[in-house]
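Engineer: pasting a predicted model and its sequence here:
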Amino acid sequence: MSVARILIIAGSDSGGGAGIQADIRTVTLLGGHAMTAITAITAQNTLGVQGVHPVPTDMVLAQMESVIGDIGVDAVKIGMIGSAQTAAAVADRLAKLEGVPIVFDPVMVATSGSALADDATVAAFERLMAFAALVTPNLPELEALGGKDVAIRFATHVLAKGGHGEGPMLTDRLIGPQGVVKAWSNTRIDTPHTHGTGCTLASAIATRLGQGMALIDAIERARQYVREALTLAPGLGQGHGPMGAPFGFHAHA
């Protein structure tokens, strides 16, 4: 099997727990080849986001064109966009990719609570949702996007992540245009070190889709990977630290 080529469109996290850094780590450990179009540079650690510097839209597109034209793409993961203008331009370019699954993690708020997208950028997300194979919001993000009806409005699948819910059990629901397709429930892993869970999950799903897995199988494998990573968190930093790296996770298992 040739290596799956995964294009990651996201921001950089200087603390290494989330963003491009978490994406590259995940894709690599799962046996894929990670390529990047960096949308923003953040000054960020386990305590929060101290600064955000968006990369100009034309440079984001140049990064995308460079790797698409030469290396090719089997799946795309979209994380932090940076600006409404960039969101629109990225949507225009990705619309030309045929048969390539796109996983869109609509990053609006960091684990620390810091806002990472303004209202105009959130509005521009609609174009990306319209052709994504899967959108992966947490519960606050799902509400901001219009609730579970977004799956119907955009004829897509939405993985509503339950990590922000109350209680000892965590439930993720896969919602399609016809309603809930499947739900996964697990005991919540009690750790403050959850920085990068959303990035990691979306990148893992994109990698598995790029390797040819069906959507439900890709989600199941990705969830297993994230839960393993949470149990291996090394406890770095004074706040929401990064997860661990499950090196024993077989590339195509």
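Structural biologist: Thanks, I have the structure now. Numbers count the residues shown, from 1 in each chain.
Engineer: going forward, measure contacts between C-alpha atoms and count neighbours the same way
Structural biologist: Will do.
Engineer: what comes up buried for the longest helix seen in the chain?
Structural biologist: For the chain, the helix with the greatest residue count under DSSP state H is helix 215-231. Neighbour counts over helix 215-231 (16 or more other CA atoms under 10 Å) mark 215, 218-219, 221-223, 225-231 as buried.
Engineer: wait, which of those is closest to residue 112?
Structural biologist: Residue 112 has its nearest neighbour among the buried residues of helix 215-231 in residue 230, at 16.6 Å by CA to CA.
Engineer: for the residue nearest to the closest one when sequence neighbours are not counted, grab the count of nearby residues.
Structural biologist: Spatial nearest neighbour of residue 230, excluding adjacent residues (CA to CA, 6 or more residues apart in numbering): residue 243 at 5.2 Å. Around residue 243 there are 29 other residues, counting by other CA atoms under 10 Å.
Engineer: and here's the other structure:
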Amino acid sequence: MVVNSYPQALTIAGSDSDGSAGMQADLHTFFARQVYGASVITACVAGNSYGIHASVPMPTDFIDQEFADLAADYHIRAAKTGMLADSELINDVVKNYHQADFGPLVVDPVIMTKHGNQLLEESAFNTLRTTLLPLATVLTPNFYESEKIAEMNITSADDMVKAAHKMQQMGAKNIIAKGSHAKTDQTEVRDFVLLESGEEFWLSEPYHQTDRVNGTGDSLSACITAELAKGTPMKRAIEIAKQFVNTAIGSPIEVGHKFGPVNHWAAQNRDY
């Protein structure tokens, strides 16, 4: 047996008690894509399908120990970040990532909700943009996060392209600028992809009218991370992730009373 030969991926994120998003959604995705998942827990969140009701950040010395223990034993081949609550936590994650050899980094910026509500305080957003974003092998902002990071309104496909180029100029190598979900008569979701090579293209999948969408962004970035950990080429990793998440949304499961999770298991055995 070759030690550490199995592909391993890391999520650096908060723990959601209801299992629909955050670290749990990432680990569900890693499992579905046949990658071993490790975690650096940055916070613990108490919530359910009705909402989030309490959260507790982890001390930075505990986070430091999580990084150190994983680096001392495992062969993490790709990693991703989720929600990082404040500037202190962002700076600590950046410090530890510089010290570890955890492969390419997928940054799910978690700045704005898919409905346009800001999650991070402005000081934390500025820290993320100046310290974490330049480390991103892949950046996966949603529509409103693209507007926020690029400091522009996006009202057309040309605007989306311009925003992606602006974000790449800030240091992120590969950009997946996710399309809006705001239209009531929407039939598709189109995401714009800009690769480090300069290649650019659009990805489109059917739009599903459902409230079972918790963890969508987490799962997309986690699927890319899992594929990179397996050695999948960048473009193909992004294509697989888009298809994986669309399958997970399109086959809802009834968990909870209100806003439910996507169905990772529906996508588990698909050959993309």
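Structural biologist: In hand now; what should we look at? Quantities reported herein were computed from a predicted structural model and do not represent experimental measurements.
Engineer: re earlier: give me the aligned partner of the residue nearest to residue 230 of structure 1 over in structure 2.
Structural biologist: Residue correspondence to structure 2 (TM-score structural alignment): residue 243 of structure 1 is matched to residue 262.
Engineer: do you have the strands of the stretch 101-250 of structure 1 handy? List them.
Structural biologist: Here the stretch 101-250 of structure 1 has its strands, by DSSP state E, counting those that start in this stretch, at 102-104, 134-135, 157-160, 169-176, 179-187.
Engineer: dump the ones you listed into TSV; add mean neighbour count and distance to residue 68 of structure 1 as well.
Structural biologist: Output for the strands of the stretch 101-250 of structure 1, formatted as TSV (neighbours: other CA atoms under 10 Å; distance: least, CA to CA, whole Å):
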stretch	mean neighbour count	distance to residue 68 of structure 1
strand 102-104	28	14
strand 134-135	27	21
strand 157-160	26	25
strand 169-176	19	29
strand 179-187	13	32
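Engineer: relative to residue 240 of structure 2, how far out is residue 271 of structure 2?
Structural biologist: 9 Å (CA to CA, to the nearest Å).
Engineer: okay but residue 214 of structure 2 is in contact with residue 24, surely?
Structural biologist: No: the criterion here is CA atoms under 8 Å, and residue 214 of structure 2 misses it with residue 24 at 11.3 Å.
Engineer: what do we get in structure 2 for residue 50 of structure 1?
Structural biologist: By TM-score structural alignment, residue 50 of structure 1 lines up with residue 53.
Engineer: with structure 1 superposed, average distance for the strand or helix carrying its match?
Structural biologist: With secondary structure defined by DSSP states H and E, residue 53 of structure 2 is part of strand 51-57. Mean deviation of strand 51-57 of structure 2 relative to structure 1 after superposition (mean CA distance after the TM-score superposition for structure 1): 1.8 Å.
Engineer: which secondary structure elements does that strand contact?
Structural biologist: strand 36-48 (3 or more CA pairs under 8 Å, 6 or more residues apart in numbering; DSSP states H and E).
Engineer: once aligned to structure 1, how far is the strand it packs on on average?
Structural biologist: Looks like 1.0 Å for strand 36-48 of structure 2 (mean CA distance after the TM-score superposition for structure 1).
Engineer: who touches residue 103 of structure 2 in this structure?
Structural biologist: 76, 77, 78, 79 (CA atoms under 8 Å, 6 or more residues apart in numbering).
Engineer: what distance do you get for it to residue 69 of structure 2?
Structural biologist: Residue 103 of structure 2 is 16 Å from residue 69 of structure 2, by CA to CA.
Engineer: what's the neighbour count on the aligned residue in structure 1 for residue 43 of structure 2?
Structural biologist: For residue 43 of structure 2, the aligned residue in structure 1 is residue 40 (criterion: TM-score structural alignment). Neighbours of residue 40 of structure 1 under the rule other CA under 10 Å: 23.
Engineer: from memory residue 40 of structure 1 sits against residue 59, does it?
Structural biologist: No: counting by CA under 8 Å, residue 40 of structure 1 stays clear of residue 59, with 10.6 Å between them.
Engineer: in structure 2, what stretch matches stretch 59-66 of structure 1?
Structural biologist: Under TM-score structural alignment, the match for stretch 59-66 of structure 1 is residues 62-69.
Engineer: map residue 205 of structure 1 across to structure 2 for me.
Structural biologist: By TM-score structural alignment, residue 205 of structure 1 lines up with residue 224.
Engineer: who are the contact partners of its match?
Structural biologist: Applying CA under 8 Å, 6+ apart, the residues near residue 224 of structure 2 are 106, 237, 238, 240, 241.
Engineer: for residue 263 of structure 2, same thing?
Structural biologist: Contacts of residue 263 of structure 2 by CA under 8 Å, 6+ apart are 247, 248, 249, 251, 252, 253.
Engineer: from those, pick the one nearest residue 144 of structure 2.
Structural biologist: Closest to residue 144 of structure 2, out of all of the contacts of residue 263 of structure 2 and judged by CA to CA, is residue 249, at 20.3 Å.
Engineer: the closest one reaches residue 208, doesn't it?
Structural biologist: Yes: if you go by CA under 8 Å, residue 249 of structure 2 and residue 208 touch, sitting 7.0 Å apart.
Engineer: hmm, back to that, give me the subset of the contacts of residue 103 of structure 2 lying in strands.
Structural biologist: The members of the contacts of residue 103 of structure 2 that map onto strands under DSSP state E are 78, 79.
Engineer: among the contacts of residue 103 of structure 2, name the buried ones.
Structural biologist: 76, 77, 78, 79.
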